[in-house]
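A.B. asks: quick check, what structure comes out for this input:
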Amino acid sequence: MSTAGHRRLRLQIEGLVQGVGFRPFVHRLATALELAGWVENTAAGVCLELEGPEAALEAFLARLPREQPPHSRLDRLQQQWLPPQSSAGFRILTTAAHSAPGRPPAAATALQLPDLAPCAACLAELSDPASRRCGYAFTSCAHCGPRFSILRALPFERRHTALASFPLCAACASEYADPSNRRFHAQTSGCPACGPRLSWFTPGGPRLRDPARPSGPLSPCLAAAAAALRAGRIVALQSVGGFQLLCLAGSEAAVAELRRRKGRPEKPFALLAPDLAWVRRHCLLGPAEAKLLTAPAAPIVLLRRRPLEWVGPDPEAGASNPIASSVASSIATGVAPHNPWLGVMLAASPLHALLLRELGEPLLATSGNRSGEPLCADPERVEEELGAIADGILGHNRPIANPVDDGLIQLAAGAPMLLRHARGQAPSMLALTPLLPHPDRLAGVVALGGQLKGNLAIGVAGGRAWLSPHLGDLDSLAAEQRLRQVLSDALERFGLRPRCFVVDGHPAYASRRIGAELAAAAGVPLLEVQHHQAHLLACMAEHGLPPPAVGVAWDGAGHGGDGTLWGGECLRLEAPGAAAPFTRLARLRPFPLPGGERAMREPRRAALGLLYAGFGPAAFDGVTLLLPSLAAFGAEERPVLARMLQQRLHSPLCSSVGRLFDAIASLLGLAQRCSFEGQAALRLEAAARAALPAAPGRLAPAAAAYTVAICPGGHGEPWLLDWQPLLEALLHDLAVDRPVEAIALAFHQALAQLLPALAGQLGVKRLLLAGGCFQNRLLLELAVECLADAGIEALWPQRIPCNDGGLALGQLLAAGWRLEPAAGPAAGPVASPAANSDEVQ
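C.D. replies: Sure thing, here's the model as predicted:
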């Protein structure tokens, strides 16, 4: 064939282009256009060279973004025209097969694709007797299957994954080499003859392993697990990114036993539903929520029960606790007690799909860990870690290289809102370049997040932020070790050495201590970022919003740096180079928390502090003793607490909206003690939703029943958001027996209507909403509605958690604003976090 008029085009592509079938797609498109050349994965993404007529090359460029694989994303495409080389045919190259001898490897910056739920074609194979993968729990193709959880190094090639020790059999190798097959160059391919296999055992018992040649559509190990579940047993299942604990969702006894063994008395569990039809029968499911459920990420989606169940006052107080009849009895009341929401997910892997098909009913599914410990992901340690909880263990021999918990998402204010950045969504990469004065200086900066909902953010080349999966609370040595390991693995994967470490200002946070230790060992700076500043910066980073910007950060509590606990803040984030990184414009009126940390777990203490701040010693008189909050204390406790408050002993001041939620929930008799974070606020939201009209419509009333006053702070102090008028009106309504549900709704509405009033006082037309309080869907939707009515734009986190799971991103952006121009690259020979490194100037 004549090559006259031919040209050669080199393309370097960055984005989500590894593990998504991108190279097979390029091969098919180039072949269809009769172009010669090659394509390969690189440390940064994908590189390809094409040769042929210029018209065919232009057609390739036009069709590439239009026809790219469904899970891919093109972030950057560099073109270089080259002289032709008279190439023939098109090939997919092994990574770096043609690199120049002696050339050092480039710094790895390729995006890492999260794990994907099985596609329709792979699910169909599971029940197809004619398929050699019928009933095979590890089937996958170029469009689905494990990705990040098995990744050990970049680029994404089989030899760099946990499947490296599973060579393909002849049949699978034939599919791998066939351009017409969906497993063409699929790195996770395999079958019963050459791929991973299941195992089953009871703690202390012998192991059963699946044979290489299955004798039927249901494997022996899967059959044993299904039989155990039917018998009311608890099973630990090795899922995509770690172990899950499962039991029948309809078995009250099994659910209660799992709660007892795990030490989790009331925190809601998630449900693993058999199909979408089951979800529709039990939950209120709109098109947008159905789309979230069936997405390749397969997250847990928070859905309202059908019908909405209002669960009444706190049963601990001896009050009635009516629960509406469920549509069906297939959900035990212990799955999500006193909660109108259900966390529901569909099968995240073929193993889940096979188990659900065999059982035909939903399963309770929760993280496989002991209370306070990180997710168990090591089959060699599962008996030690989960043997006292699980009656049987369904595992396999495909190692988990990167543990990752199940993702959690909800639909709020008309948009998806990520609550846990985990399987299916994580890790992720976010471009910060437009917001940074010196983007080249970000590589190697490590932000360590907070204490709860641990997370990491690492600066990589090109001014981008790599965001780790959810790491859990840092309340144990094992959790700290997991964080250190994830950090070490990520730095090695990207070929980075630490440039500096960024931490929260709270002196007792484990993440701060770890950051200080690593910074000292590496000889690099340690930077502190205020907690609520980080919340708002994360929101700015997600939306690409440059400073200055004004927002509210409402959460449970964060270190304020002035001897008090913050959590009801309005801040203006200043531009880099300003005298201070932020200005505190307004704050919730402080009130004491008698008992300090104990008040975080006992809403009755927050209520007592609120009453004392509002009324002084009169908070302990005969009338208030009738309130549920005061009645929750014994007669011998009340004088002690009164002295603590009067003498300000172990009663730190807080300006926290989260603690205000606790106090109001306690005053209404909804919660006096909590066994998990946010429990009182969840009950308060549930009560408020019960007062909403059945027909959808506006949430905010024409006029507020309660008011939060905005008062000048004086002497350069921030404005004071005074809850006193709200508290007095609320106590009056309690005294005249206004329904608790109506009071709870009026409280939510008052907080939402405060926001446009505050924005008006400050003269701003855009307000950021950040912090864990905005996980409350009702509060967020009321706030967005009230601000819109006033012509004020609301921006809130959607792809990054608004809770402490987003802190690391905000910390990273803050550090990026402080760093001077680069003196040299941060990439290079990898050093562990404890190794020496150049100091940031």
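
A.B. asks: alpha carbons only for contacts and neighbour counts from here, please
C.D. replies: Fine.

A.B. asks: state the distance from G472 to K453.
C.D. replies: 5 Å (C-alpha to C-alpha, to the nearest Å).

A.B. asks: ugh, wrong one, I meant L218
C.D. replies: 38 Å.

A.B. asks: again, but for C191
C.D. replies: Distance from C191 to K453, by C-alpha to C-alpha: 37 Å.

A.B. asks: same question for R464.
C.D. replies: Noted for R464: a distance of 22 Å to K453, by C-alpha to C-alpha.

A.B. asks: what of A680?
C.D. replies: For A680 relative to K453 (C-alpha to C-alpha), the value is 19 Å.

A.B. asks: quick one: which of those two has more around it?
C.D. replies: Taking other C-alpha atoms under 10 Å, A680 and K453 do not tie; A680 has more neighbours (28 against 20).

A.B. asks: and after the helix or strand harbouring that one, which helix or strand comes next?
C.D. replies: Assigned by DSSP states H and E, A680 belongs to helix 679-690. Where DSSP H and E defines the elements, the next helix or strand beyond helix 679-690 is strand 709-711.

A.B. asks: quick one: distance of that next one to the chain centre.
C.D. replies: 35 Å (C-alpha atoms, centre = their mean, to the nearest Å).

A.B. asks: show me what it is in contact with.
C.D. replies: 719-725, 758 (C-alpha atoms under 8 Å, 6 or more residues apart in numbering).

A.B. asks: can we see that at 10 Å?
C.D. replies: For strand 709-711, contacts defined as C-alpha atoms under 10 Å, 6 or more residues apart in numbering pick out 586-589, 718-726, 754, 757-758, 761.

A.B. asks: let me see the ranges of the strands in the stretch 101-250 of the chain.
C.D. replies: Ranges of strands in the stretch 101-250 of the chain, per DSSP state E, counting those that start in this stretch, are 198-201, 208-209, 235-238, 243-248.

A.B. asks: just checking, what packs against the third one?
C.D. replies: Yep, that's strand 235-238 we're talking about. strand 198-201, helix 220-230, strand 243-248, helix 350-359, strand 363-367, helix 382-386, strand 392-396 (3 or more C-alpha pairs under 10 Å, 6 or more residues apart in numbering; DSSP states H and E).

A.B. asks: which of these sits closest to A62?
C.D. replies: helix 350-359 (36.1 Å; C-alpha to C-alpha).

A.B. asks: how about the closest one: buried residues?
C.D. replies: Neighbour-count burial for helix 350-359, counted by 16 or more other C-alpha atoms under 10 Å, picks out 350-356, 359.

A.B. asks: kindly report the same for stretch 756-774.
C.D. replies: 756-759, 765-774.

A.B. asks: list residues touching both of G472 and K453?
C.D. replies: In contact with both G472 and K453: 420, 805, using C-alpha under 10 Å, 6+ apart.

A.B. asks: thought V657 was touching A606?
C.D. replies: No: shown here, V657 and A606 do not form a contact pair, counting by C-alpha atoms under 10 Å, at 11.0 Å.

A.B. asks: now do the contacts for L809.
C.D. replies: Counted by C-alpha under 10 Å, 6+ apart, L809 has contacts 430, 432, 446-449, 455-459, 465-468, 534-535, 537-542, 800, 815.

A.B. asks: following up with a second sequence; could you model it the same way so I can compare the two?
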Amino acid sequence: MITNINLKIAEEIRVRGTVQGVGFRPTVYRLAKLCNLRGEVCNDGEGVLIKVVGTAEAVETFVDRLQQECPPLAKIEAIARFPLSQSPNYTDFTITQSISNKVKTSITPDAATCPQCKAEIFDPFSRWYRYPFTNCTHCGPRLSIVRAIPYDRRNTSMANFTMCADCAKEYADVTNRRFHAQPVACHFCGPKAWLERADGKPIVSDMFSMLDDVDAVCTLLQRGEIVAIKGIGGIHLACDATNETAVQKLRERKHRYHKPFALMAKNLEIIEKYCVINELERELLESAAAPIVLLKLKEHNPEIPKPIAASVAPNIKSLGFMLPYTPLHHLILRRMERPIVLTSGNLSDEPQCITNEVAKDKLSKIADYFLLHNRDIVNRVDDSVVKVVGNRLQILRRARGYAPAPIRLPSGFEQAPPILAMGSELKNTFCLLREGEAILSQHLGDLENVAALTAYRETLELYLHLFEHKPEAIALDLHPEYLSTKIGKELGINQVYSIQHHHAHIAACMAENGITLETKPILGIALDGLGYGEDGTLWGGEFLLADYRSYERLATFKPIAMLGGEQAIYQPWRNTYAHLMAGFNWEELEVKYRELEILEFLGRQPRSLLNQMLVKGINSPLASSAGRLFDGVAAALGICCDRASYEGQGAIELEALVDDIDEETGYPFEIISAPIYYLEPRTMWQALLTDLQQGVSQRVMATRFHLGLAKAIASMVNHLRETHSFTQVALTGGVFQNQVLLEQVSKQLNVMDLTVLTHSLVPANDGGLSLGQVAIAAAKSIQKGNIKCV
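C.D. replies: Alright, predicted model coming up:
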């Protein structure tokens, strides 16, 4: 410890974390000058490098204030200080050119427009008045435009735009908010936006009054037109959310018939007319990440001039809202006093378009107009989707605003070598591990789509290049037919870890909750659609006693045939039939319940063929899938019985029916032991069919199912606790995105004095799987002391 505070010292200070492109160097400069220090600061591949000369007291004050006054978008992961053997001959403090060396820094997520920039685009006396690409060090594009590190203009898609004298002056002025803001630009020197008709005909000024092409979009939306809008990380399709005709037209053209649309409104006041917003939801909407936030729909508000079109979110009691997050969106919505639909610019299930040419090719039969611009989108970044459960954030899709912010794994993981995890088949992300830090990609979608697979390959290549990541090991899903697994094997990395799907889900939950490497095994409950089990069957409702290195399967949901294989996902009645045939015979059902609509529907199907498939196991693999149980129950209640137009539709609409859960008793399940414990749903089906027969409402039956399943899960946990020692339970997998189920299970486990772990940093669904894969591979490699194939 330095005892003489007036002693002159010279130090090199290394700052790691999210410290580039966020105004960090200007902050260093300002604080160094205030502390009367001499020296320099620069960006390099490891983060920010500072050299200072001054009194010991001044240097200590400088380091303390640097941590306290960190810029809004920055995140300091570590500060390391080293004495300089010779005091450099500095006469002032300066910001110097970036240095290219080994990349250890991180890339900042794209950030929503800051209040200062928003004020400028609406100020007639500002030179950024109505400029749709206004930004500063506190906001604007980052990941979406970067091609390489260091994050300098030459390494972004802004390299094509030479700064004018005014922008260059502000860029070089350390006291200015735009000092070293790499995308800085203005009307004179920056990107331009323009409007086109989808039919190629010219736009003439007398078609509508407008301030400019961006302002014209508002008029078009008010008239009921569909407009494709190129934003910060992709192209969206927009229409008036209160215009039923426009919304239906968008659904038909996009071939997206039921899945809810995301909405945008110009301010919170408009959103509050339609939805209930709590304090945390308000913070999320106004945050720099500016995600889509799922909000509870108000049942009735007489102040609403026009309600949201019914087809925006059919049969759902929530709406996904976001606020404008770029100047372009703010300007479009300036005159819009009602919400708009703002959904991804693509055909259903394809990735979002990002180039002008592809958009005009693929969206010309959907959109009536295009609002395009000439700044390239380097990285496709979808809108993030979040919701609040029990006053805690739950991320459903981690993309714009969150990715690729690193996730620090618990202490001990820094011993692991560089690892690449390839993620899953659906809702894919991949993950890079370096020095205990996990870098999760943005949401990349479902790899079964050719365009999404191509985007996955391109993004993976980009990340490996950006972070100069050379993995010594690779983590793959155990399923041999997953495309992510096949691509991973093609990379030729010798050290391969094949990770069981549900173990990865549990490890992801453990990692983000800070569970250390040496923690005793916890109970993980992983509920989802499907995952490949080590016994070669399909799992999906699992109770695993697990740490990072291994697991023991203690219990499961009863395995039921997926009748027709993948068809069972999109034709929910197949799950109903398979469940009923696993617990009853058809003659018994016909005697007791022949008048039920679901029995009549199933009786019209080719039962002879279906029974042969079940008996002989033809294209009907057994699966302990919680997701398929939800589908089967939904279909029995008449919810999208014949066909689901998107994955999980039945479960989502079933949850939306739940009402007055504290007033109901749940449907019963049994716990059976043979050879491992499983939940037997036969008694549940008996009770449900009886309720159907008695004309009980869908709302009551949906409530009883959710409550009964939650109680059954808690009972299974209590049963397992009699023979196994654990104090913590991780709830994970896509089914636990069901808020009712998550809250009810958590409530009952808390009563049992168990610590409940849930997700908040990564999705509970397969979007978080790669984090768990990388944690397991790292733990195994550390255990071995070196990496070997397993």
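
A.B. asks: TM-score of the superposed pair?
C.D. replies: TM-score of the superposed chains, computed with TM-score structural alignment, normalised by the length of structure 2, equals 0.94; 774 aligned residues with a C-alpha RMSD of 2.4 Å.

A.B. asks: that older thread, in JSON lines: the buried residues of stretch 756-774 of structure 1, plus secondary structure and distance to A549 of structure 1.
C.D. replies: Shown next, in JSON lines, are those (DSSP: H, G, I helix; E, B strand; the rest coil; distance: C-alpha to C-alpha, whole Å):
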{"residue": "P756", "secondary structure": "helix", "distance to A549 of structure 1": "16"}
{"residue": "A757", "secondary structure": "helix", "distance to A549 of structure 1": "17"}
{"residue": "L758", "secondary structure": "helix", "distance to A549 of structure 1": "14"}
{"residue": "A759", "secondary structure": "helix", "distance to A549 of structure 1": "12"}
{"residue": "K765", "secondary structure": "coil", "distance to A549 of structure 1": "10"}
{"residue": "R766", "secondary structure": "strand", "distance to A549 of structure 1": "8"}
{"residue": "L767", "secondary structure": "strand", "distance to A549 of structure 1": "8"}
{"residue": "L768", "secondary structure": "strand", "distance to A549 of structure 1": "8"}
{"residue": "L769", "secondary structure": "strand", "distance to A549 of structure 1": "11"}
{"residue": "A770", "secondary structure": "strand", "distance to A549 of structure 1": "13"}
{"residue": "G771", "secondary structure": "coil", "distance to A549 of structure 1": "16"}
{"residue": "G772", "secondary structure": "helix", "distance to A549 of structure 1": "19"}
{"residue": "C773", "secondary structure": "helix", "distance to A549 of structure 1": "20"}
{"residue": "F774", "secondary structure": "helix", "distance to A549 of structure 1": "18"}
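
A.B. asks: the residues you listed: which two are farthest apart?
C.D. replies: K765 and G772 (22.9 Å).

A.B. asks: helices along the stretch 201-350 of structure 1, start to end?
C.D. replies: With helices called from DSSP state H, counting those that start in this stretch, the stretch 201-350 of structure 1 shows them at 220-230, 252-262, 276-282, 287-293, 350-359.

A.B. asks: actually the stretch 1-150 of structure 1, not the one I wrote
C.D. replies: Under DSSP H, counting those that start in this stretch, the stretch 1-150 of structure 1 gives helices at 22-32, 54-67, 120-126.

A.B. asks: out of the helices and strands packed on strand 235-238 of structure 1, which comes closest to P416 of structure 1?
C.D. replies: Taking these one by one with C-alpha to C-alpha, strand 363-367 is closest: 22.2 Å.

A.B. asks: how big is the angle separating that closest one from helix 350-359?
C.D. replies: 150 degrees (axes from the mean of the first three to the mean of the last three C-alpha atoms, to 10 degrees).

A.B. asks: which parts of the stretch 501-650 of structure 2 are helices?
C.D. replies: 501-512, 567-570, 573-583, 586-593, 597-603, 607-616, 626-636, 649-656.

A.B. asks: what of the stretch 351-500 of structure 2?
C.D. replies: Ranges of helices in the stretch 351-500 of structure 2, per DSSP H, counting those that start in this stretch, are 356-363, 450-466, 483-490.

A.B. asks: find the residue closest to the residue mapped onto N379 of structure 2 from structure 1 in space, skipping its chain neighbours.
C.D. replies: Counting by TM-score structural alignment, N379 of structure 2 lines up with N402 in structure 1. Excluding its sequence neighbours, the residue lying closest to N402 of structure 1 (C-alpha to C-alpha, 6 or more residues apart in numbering) is S149, at 4.6 Å.

A.B. asks: thought the one you found was touching A401?
C.D. replies: Yes: assessed by C-alpha under 10 Å, S149 of structure 1 is found in contact with A401 at 5.6 Å.

A.B. asks: between those two, which one's more packed in?
C.D. replies: Ranked by neighbour count (other C-alpha under 10 Å), S149 of structure 1 and A401 place S149 first, with 24 against 19.

A.B. asks: aligned partner of the more buried one in structure 2?
C.D. replies: Counting by TM-score structural alignment, S149 of structure 1 corresponds to S144 in structure 2.

A.B. asks: I figured that match hits L462, correct?
C.D. replies: No: in this structure, S144 of structure 2 is not within contact of L462 by C-alpha under 10 Å, at 11.8 Å.

A.B. asks: need the overlap of contacts for the two.
C.D. replies: 378-379.

A.B. asks: contact partners for the closest residue to M422 of structure 2 other than its chain neighbours?
C.D. replies: In space, and not counting its chain neighbours, M422 of structure 2 is closest to F430: 4.7 Å by C-alpha to C-alpha, 6+ apart. Going by C-alpha under 10 Å, 6+ apart, F430 of structure 2 touches 420-424, 439-444, 456, 459-460, 463, 475, 484, 767-771, 773-774.

A.B. asks: against P83 of structure 1, how distant is the aligned residue in structure 1 for G583 of structure 2?
C.D. replies: Counting by TM-score structural alignment, G583 of structure 2 lines up with G614 in structure 1. Separation of G614 of structure 1 from P83 of structure 1 (C-alpha to C-alpha): 80 Å.

A.B. asks: more crowded one of those two?
C.D. replies: G614 (17 against 10).

A.B. asks: contact partners for the closest residue to that one other than its chain neighbours?
C.D. replies: Of all residues not flanking G614 of structure 1 in the chain, Q724 sits nearest, at 6.3 Å (C-alpha to C-alpha, 6+ apart). Q724 of structure 1 makes contacts with 589, 610-611, 613-615, 707-709, 730, as judged by C-alpha under 10 Å, 6+ apart.

A.B. asks: quick one, which of those residues are buried?
C.D. replies: 589, 610-611, 613-614, 707-709, 730.

A.B. asks: neighbours around whatever residue of structure 1 lines up with K8 of structure 2, how many?
C.D. replies: Here K8 of structure 2 is matched to H6 in structure 1, going by TM-score structural alignment. By the measure other C-alpha under 10 Å, the count of residues near H6 of structure 1 is 18.
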